[in-house]
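Student: next input, structure requested:
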Amino acid sequence: MKHSILILGGTAEARHLAQRMAGDARYSTELSLAGRTRTPIAHPVPVRVGGFGGAEGLARYLRDERIAMLIDATHPYAVRISGNAAEAARMAEVPLVALRRPPWQLQAGDLWLDVPGIAEAVASLGSKPRRIFLTLGRQELVPFEAAPQHQYLIRSVDPVEPPLSVPHAVYLTDRGPFEEASEADLLRKHDIEIIVAKNSGGPASYGKIAAARSLGITVVLIRRPLLPEVVAVDTVEGVLDHLAHMLPPL
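Tutor: Okay, here's the model as predicted:
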């Protein structure tokens, strides 16, 4: 017999964890994706796509599938999913561990403006027209229509449809990781004055932060939200160690 493990994913860490667990004879691993990305990367374990129906639906799934451990490896800004995971684990009496990558830390030369949310990020751009690089999820771009005076460079994994109702916007579709040198070239090519980003942490998207530091560009950084207080580790190795400790061989 194997322990049934459910990973709530959508991050590079979730993919790396699934890769590590795919060949482990102790576990039967399933990866759950929200399905927002149209062309997800292939994974080495069975993948479930779509929601569960809130915390109650996830709790029912945990019970029906006899899940031995729930792993929340979602994005640091996935507040609703992490909240549902914590509540579902409690309802189904299934142990939960969260994989939460550390946030980026301010370094000498960084020009960061820390804001609590998207609305504050829009307001921080000011009334004077600027050239802005938006590196946010598609669902979080609409508020920038309230500041149509700016010129926007917008990068996303999937096309932004419909496009923003602003007169000046250039769209890029690309998937990280992004290196500092290529990010610096992109920023120079488009004469970017301000970057708007989340403090996602991790190396995959840090290139723009390092490039902004080297070029003296301001980064409007949206503060991380508060997540449920659960057992949490910050590395894939930490999750594997936790599993080995909590789930002895059957």
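
Student: use CA for all of it now, contacts and neighbours both
Tutor: OK.

Student: residues contacting the spatially most central residue of the chain?
Tutor: In the chain, the centroid-proximal residue (C-alpha atoms, centre = their mean) is residue 75; its distance is 3.1 Å. Residue 75 makes contacts with 9, 10, 11, 100, 200, as judged by C-alpha atoms under 8 Å, 6 or more residues apart in numbering.

Student: so how far is residue 218 from the first one?
Tutor: Yep, that's residue 9 we're talking about. 31 Å (C-alpha to C-alpha, to the nearest Å).

Student: same question, the fourth one
Tutor: Computed with C-alpha to C-alpha, the distance linking residue 100 and residue 218 is 26 Å.

Student: rewinding a little: most neighbours, which of the contacts of residue 75?
Tutor: Neighbour counts for the contacts of residue 75 (other C-alpha atoms under 10 Å) peak at residue 9, which has 23 neighbours.

Student: here is the second sequence; please produce its structure so I can put it next to the first one:
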Amino acid sequence: MIVPTHVLILGGTTEARRLAAELAADPALRVTSSLAGRVAEPRLPAGEVRIGGFGGPSGLAAWLREQRVDALIDATHPFAGTMSHNAAVAAAEVHVPLLALRRPSWVAVAGDAWHPVGSLDEAAAALPALGERVFLTTGRQGLAAFAQLTGLFFLARSVDAPQDPMPPRTEVLLDRGPFTLDGERAVLREHRIDVLVTKDSGGAATAPKLTAARELGLPVVIVRRPPTPAGVQEAPDVAAALGWLARTLA
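Tutor: Model prediction:
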């Protein structure tokens, strides 16, 4: 019996789902997508799916061995630094080829008023000088960094409801991208937002908020993404990842 080539994809990003759909159509491949399980109702990709952590680098390395993984593609969110580190360590230990599929960072254009920072704590420190009504789009797990800002209003958007601690004057907006420019304009106007906080996630699905902020002349506090682990090759899109995989498995 011919054993199919096994590809493990880490992450539930848009790119990860597109890659899984492309690969699952090939009968010579076994495709497994691993989701962290942080979203209550994730959009499931094609192929096999596992949900939950591996137990650190050693657990991932053991899984790679047991499941005879031939190639590993880290298509996690650009801010999933711990998982990317674990993938790099495990792949090196087991000698499995590893690729990081990373959508390019956003690039400021004329009219943008960006304030780059290195962390959510730095973002919180910058806010009082920039505005009083904050549109916070950094995800539900980072609200604790802003909890001490009692004098500011926060509109916090996330897929699932956040938990305390969070700023006392917080309104939660449950929504999932992709978002439209008209929709983002309406959110900023209806809530009288005067400063936007976001992570440099890249991609088109959540970029309209940046255009809407530019049109209104709003400052944007943007958290820089962590670097890809040293020595790990990157691909900017699904097409490039498919090319890498074809060359790797040839």
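
Student: let me see the TM-score of these two.
Tutor: Once superposed, the chains reach a TM-score of 0.96 (TM-score structural alignment, normalised by the length of structure 1), with 247 aligned residues with a C-alpha RMSD of 1.3 Å.

Student: among the contacts of residue 75 of structure 1, which lie within helices?
Tutor: Judged by DSSP state H, helices contain none of the contacts of residue 75 of structure 1.

Student: would you map the strands across structure 1?
Tutor: 3-8, 27-33, 47-49, 69-72, 96-99, 112-115, 131-134, 151-156, 169-173, 194-198, 218-222, 232-233 (DSSP state E).

Student: just how off-centre is the shortest one within its chain?
Tutor: Using C-alpha atoms, centre = their mean, to the nearest Å, the mean C-alpha position of strand 232-233 of structure 1 is found 16 Å from that of the whole chain.

Student: ok, now the fourth one?
Tutor: On the basis of C-alpha atoms, centre = their mean, strand 69-72 of structure 1 is displaced by 17 Å from the centre of the chain it belongs to.

Student: Provide the aligned range in structure 2 for that strand.
Tutor: Alignment of strand 69-72 of structure 1 against structure 2: residues 71-74, by TM-score structural alignment.

Student: quick one: average offset of the matching stretch versus structure 1, please.
Tutor: For stretch 71-74 of structure 2, the mean deviation from structure 1 after alignment is 0.3 Å (mean C-alpha distance after the TM-score superposition for structure 1).

Student: give me the contacts around that stretch.
Tutor: Counting by C-alpha under 8 Å, 6+ apart, 6-11, 84, 87, 91, 96-101, 245, 248-249 sit against stretch 71-74 of structure 2.

Student: ok, now stretch 141-150 of structure 1?
Tutor: 118-119, 122, 127-132, 164-168.

Student: let's see it at 6 Å
Tutor: 122, 129, 130, 165, 166 (C-alpha atoms under 6 Å, 6 or more residues apart in numbering).

Student: so how far is it from its chain's centroid?
Tutor: With C-alpha atoms, centre = their mean, you get 23 Å for stretch 141-150 of structure 1.

Student: can you pull the buried residues of that stretch?
Tutor: 141, 144, 147, 148, 149, 150 (16 or more other C-alpha atoms under 10 Å).

Student: so it aligns onto which residues of structure 2?
Tutor: Against structure 2, stretch 141-150 of structure 1 falls on residues 143-152 (TM-score structural alignment).

Student: return the residue of structure 1 aligned against residue 166 of structure 2.
Tutor: Taking TM-score structural alignment, the alignment pairs residue 166 of structure 2 with residue 164 from structure 1.

Student: near that match, how many other residues are there?
Tutor: With other C-alpha under 10 Å as criterion, residue 164 of structure 1 counts 17.

Student: how close does it sit to residue 147 of structure 1?
Tutor: For residue 164 of structure 1, the distance to residue 147 of structure 1 - C-alpha to C-alpha - is 11 Å.

Student: do the same with residue 101 of structure 1
Tutor: 32 Å.

Student: likewise for residue 124 of structure 1?
Tutor: 10 Å.

Student: how about residue 15 of structure 1?
Tutor: For residue 15 of structure 1 relative to residue 147 of structure 1 (C-alpha to C-alpha), the value is 36 Å.

Student: what do you get for residue 123 of structure 1?
Tutor: 8 Å.

Student: could you do residue 88 of structure 1 as well?
Tutor: Taken as C-alpha to C-alpha, the span from residue 88 of structure 1 to residue 147 of structure 1 is 39 Å.
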